[in-house]
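**Q** sequence first, predicted model second:
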Amino acid sequence: MKTFKKATDPNILKHVNALDNGEITTVSLKHIFHHGSSKYPNLFRRLDVTEENLRTQELASGTSFAYDVMGVNGTGFKYEKDNAVEEFRNISMNELKSSKLDWRDIGKWLPAIKNWGTLINLAKMTYNAYIEMGQEDWYDLGEEYSTNNTFGWEEDGIRGYVFASSDNKTLIISIKGTSMGFGAGPTVPRDKENDNLLFSCCCAKVDRTWTPVCDCYKGGYSCDKTCLQDSVDGESLYYGITLNLVNSIYHEYPNSHIWLTGHSLGGALSSLMGLTYNLPVVAFESPGERKAASLLHLPHPPAIPWDKMNIYHFGHTADPIYMGSCNGFSSSCYIGGYAMETKCHAGIACTFDTVSKLKWSVNIKRHRIQEIIDNILKVWWNLFKLFPDCKNDDECEDCGLWEYIE
């Protein structure tokens, strides 16, 4: 059976720019990667999902793990040097200046972001990343030690769900986001630590009732910038372990078109990986990750252009985490030990105005992935016949009250 078929259904094709080039492929869950962080930094495992256990999991969870997505021919850029990003980071960190990046336009196979069915299915893949597979036949990719008999390894680190077409030409990596709320899962403490490192202004030092997650706070609105940069770039923190995870997939499937997606923290990590590997990204309701990208010294304009990145963020105005309401010191996000203060996104932000059009009030409960799937993506076009407003945040500023001391 062919993996690709010509997209001819007008309902499927609605709002796709390159209609003649749009093709649909079916992807299904193929691997789950689990990488440990601070508790088990050497833990790196892969679960290969067979068709039989996939069907079993679908029946048990009531959730599908196979989806149709549309790809389109588009443009992006390619670095002239294979080690361009590594070189850029080294010069930026060690010489405190931006390097010139040599790049050229190239053709790319990209997710059709204006195709509603594709958007909905990518969002569903981000939901899948929160579902744990109850199996024991994990293959160890990292350093060997007795994780099989160690209690609690599931509580540590991040998960990446890999969806692939039957010919492996298209791979979609869905990175798990933050587990929040009652019964949310065992990774909550480390999710919270990484959220507060990546998306607060200075290690989540909000007031004297908070315990910061690093020692960079200098009093008032002063923060040690070098300390902060070192704090977000640890090998056992989420950027470092996601880098290792994506690098493994990237080199295992060198001839595949790889897309990244994720919700919340998973969307932000997907974007950071997109900046690192120059891969297309569709993120949902992620906090502003541009400050984290700057602290990690990832390439950014003017070294590369925003419109060539193919990084797209989808969110809505009633979600305080996506909108960065805490940047204005609203109490709406300082809940349960989370300080989600940043609001500026890399790439393009496509924002559904749910406050004006759906009369929603701003509420942290609106941050759930089910909200954007069931109550926005599935109904928006029928209600308004409009695609959300999309723009880059190049004039956006995070943490304007803070002074960062070199």
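**A** Now that the structure is in, tell me what you want to look at.
**Q** contacts and neighbour counts: CA atoms only from here.
**A** OK.
**Q** ok, and the closest non-adjacent residue to the most centrally placed residue in the chain?
**A** Central residue of the chain (CA atoms, centre = their mean): G267, 2.0 Å from the mean position. Nearest residue to G267 in three dimensions, chain neighbours excluded: A283, at 4.4 Å (CA to CA, 6 or more residues apart in numbering).
**Q** how about the one you found, what does it touch?
**A** Neighbour list for A283: 260-264, 266-268, 270-271, 311-314 [criterion: CA atoms under 8 Å, 6 or more residues apart in numbering].
**Q** try it again at 7 Å.
**A** For A283, the contacting residues are 261-263, 267, 312-314, by CA atoms under 7 Å, 6 or more residues apart in numbering.
**Q** from G157, how far out is V72?
**A** Note on V72: its distance to G157, by CA to CA, to the nearest Å, is 34 Å.
**Q** here's the one I want to compare it with:
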Amino acid sequence: MLFTSLLILASLSTDACSAVQYPLRLIDGWKYDDTYPEPTVSLKGFALRHVYHCGTHDHPSVHRYHDTSIKPRVVETLPVVHAVPMHIEHLVDRRQEVIDSLLATARSNGQAELLSPDAWTIAALLGPNITDKPTVIALAKMAYDAYVPDPSDKEWKPIGPSNHSMFNHSSSFGWDSDGLRGHVFLDETNSTMVISLKGTSMALFEGEGSTRKDKLNDNLFASCCCGQGGHYRWKVVCDCMTSVFTCNNTCLTSSLETKDHYYNAGRELYGNITARYPHISNIWLTGHSLGGVVATLLGMTYGVPVMTYEAFPDALAASRLGVPTPPGYHVGRSRFSDAGIYHYGHTADPVFMGTCNSLLSGCTLVGYAFQSMCHTGKTCVYDTVKDLGWRSSVSSARIVSVISDVLEAYDQVSVCEETSDCQDCFNWKFYESGGSENSTEECLPRPTTHDWA
């Protein structure tokens, strides 16, 4: 039985199932200057209030909530997280219906709609300090906790001493064992929210937990054409390849947009969560692996900061989904402003590095088709191969080992840098069919060079 649930632990008792997207409040008064040290803001912990549940897909009528019988208390804690001012360019109007319309146009045209500069604004807001080691580790632990559906579960990982607390587990939402899942963290003043999305559950046999749906989304996001035209072990997730290295992009984009796929579901969940907290002034996203990719796509869509861990290259997914981007964010061009997207990973992880696609690779052996090479935003790479002598292995991508053996082991946080001259699916051709195989436009190569600043 497939349905999406939304569990929000909040201090509000408003209607649980409105999906209205409220504009984010901006922090006024910040003056950003690269020549001066950035002011740092410390944020601290909160308490549990309510549980909300919204069913979607097969069970859209399931709308329920209850007040918890537990007295307000800090259930889990983590260290103080430091925030700094940053500037992110985003759409002026980010209501769900507006985003839906833009994506529908992109689906019809095969590319993101070009909007006038007036459709965009540059927001001054507080974002996570990407150079602060405790902050980077804290958000990684939030990404880890998204794998654990129940805070009373024995696998729940404590994330810091209570006398230095900032955030605490606030809510779980999304699919339970069959898809997207995540947690919402709030600071004690309810001014900053972190949404952590669950990543890929790797398993040898499909049907274990969310593995089947994870593989479906991974192969749609990261393969050139549905897992077709490659190794026989790759799980084929749609039928859009029409000839050798030729793909029907209309078919592919339509497959990405169906409701049981994570980007669309993520937007619905994001809309519901922000509708429950219209007073929240800062929203951050985080996630590991597939969760990081979905978090990035949502961050690009709504203009909020994102920190991911060992996420596979995501520029291909962002491009083919037609995620709206500001003027200058064209494929193949750099951008002077910062998108607020930061990908943390290390060189021994072939998934993060975009090299887990050979016939005998661990990804291929279990059906994953990771062909994408290019990341959006900036990458913050730890050279574990050179520094620690590690060998490339999918096992090194596990978030637990990344936290303990990389993020905590290194003295300093890796420098985040832009990547240019990166190519995805250079030997493929994509065409638009207008929804019909009998009516096609000329077969042309799709843009393959990504430079997302």
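**A** That came through fine. Treat the numbers as computed from the prediction; the structure is a model and nothing was measured.
**Q** M180 of structure 1 corresponds to which position in structure 2?
**A** The alignment partner of M180 of structure 1 in structure 2, by TM-score structural alignment, is M202.
**Q** surely that match touches R212?
**A** No: the criterion here is CA atoms under 7 Å, and M202 of structure 2 misses it with R212 at 9.4 Å.
**Q** mind jotting down where the helices sit in the stretch 101-250 of structure 2?
**A** Here the stretch 101-250 of structure 2 has its helices, by DSSP state H, counting those that start in this stretch, at 133-145, 211-222, 249-256.
**Q** which residue numbers in structure 1 does the last one align to?
**A** Mapped onto structure 1 using TM-score structural alignment, helix 249-256 of structure 2 covers residues 225-232.
**Q** hmm, who's touching that stretch?
**A** Taking CA under 7 Å, 6+ apart as the rule, stretch 225-232 of structure 1 contacts 197-198, 214, 216, 295-296, 404-406.
**Q** out of those, who has the most neighbours?
**A** When neighbours are taken as other CA atoms under 10 Å, the top entry among these is L198 (35 neighbours).
**Q** give me the aligned partner of it over in structure 2.
**A** The pairwise alignment with structure 2 assigns L198 of structure 1 to F221, based on TM-score structural alignment.
**Q** ok, and the closest non-adjacent residue to that match?
**A** In this structure, F221 of structure 2 finds its nearest non-sequential neighbour in A317, 4.8 Å apart by CA to CA, 6+ apart.
**Q** could you measure from that neighbour over to V136 of structure 2?
**A** 25 Å.
**Q** repeat that for L388 of structure 2.
**A** 20 Å.
**Q** then Y309 of structure 2?
**A** Taking CA to CA, one finds Y309 of structure 2 at 10 Å from V136 of structure 2.
**Q** quick one: which of these two has more around it?
**A** Legend: neighbour count by other CA under 10 Å for Y309 of structure 2 and V136, higher for Y309 (32 against 23).
**Q** OK, contacts around the more buried one?
**A** Contacts for Y309 of structure 2 (CA under 7 Å, 6+ apart) come out as 140, 287-289, 292, 343-345.
**Q** Provide the aligned range in structure 1 for stretch 376-385 of structure 2.
**A** Mapped onto structure 1 using TM-score structural alignment, stretch 376-385 of structure 2 covers residues 346-355.
**Q** what does the matching stretch rub up against?
**A** Contact with stretch 346-355 of structure 1 is made by 289-290, 306-307, 309-318, 360-361, 388-392, as judged by CA under 7 Å, 6+ apart.
**Q** quick one: which of the residues you listed sit in strands?
**A** In this view, those that belong to strands under DSSP state E are 311-316, 389-392.
**Q** wait, which of the residues you listed is closest to L110 of structure 1?
**A** The closest of those to L110 of structure 1 turns out to be I311 (CA to CA; 10.3 Å).
**Q** what's the local residue count around the closest one?
**A** Neighbours of I311 of structure 1 under the rule other CA under 10 Å: 26.
**Q** what lines up with it in structure 2?
**A** Here I311 of structure 1 is matched to I341 in structure 2, going by TM-score structural alignment.
**Q** rewinding a little: list the buried residues in the match of stretch 376-385 of structure 2.
**A** By neighbour count with 16 or more other CA atoms under 10 Å, stretch 346-355 of structure 1 contains the buried residues 346-354.
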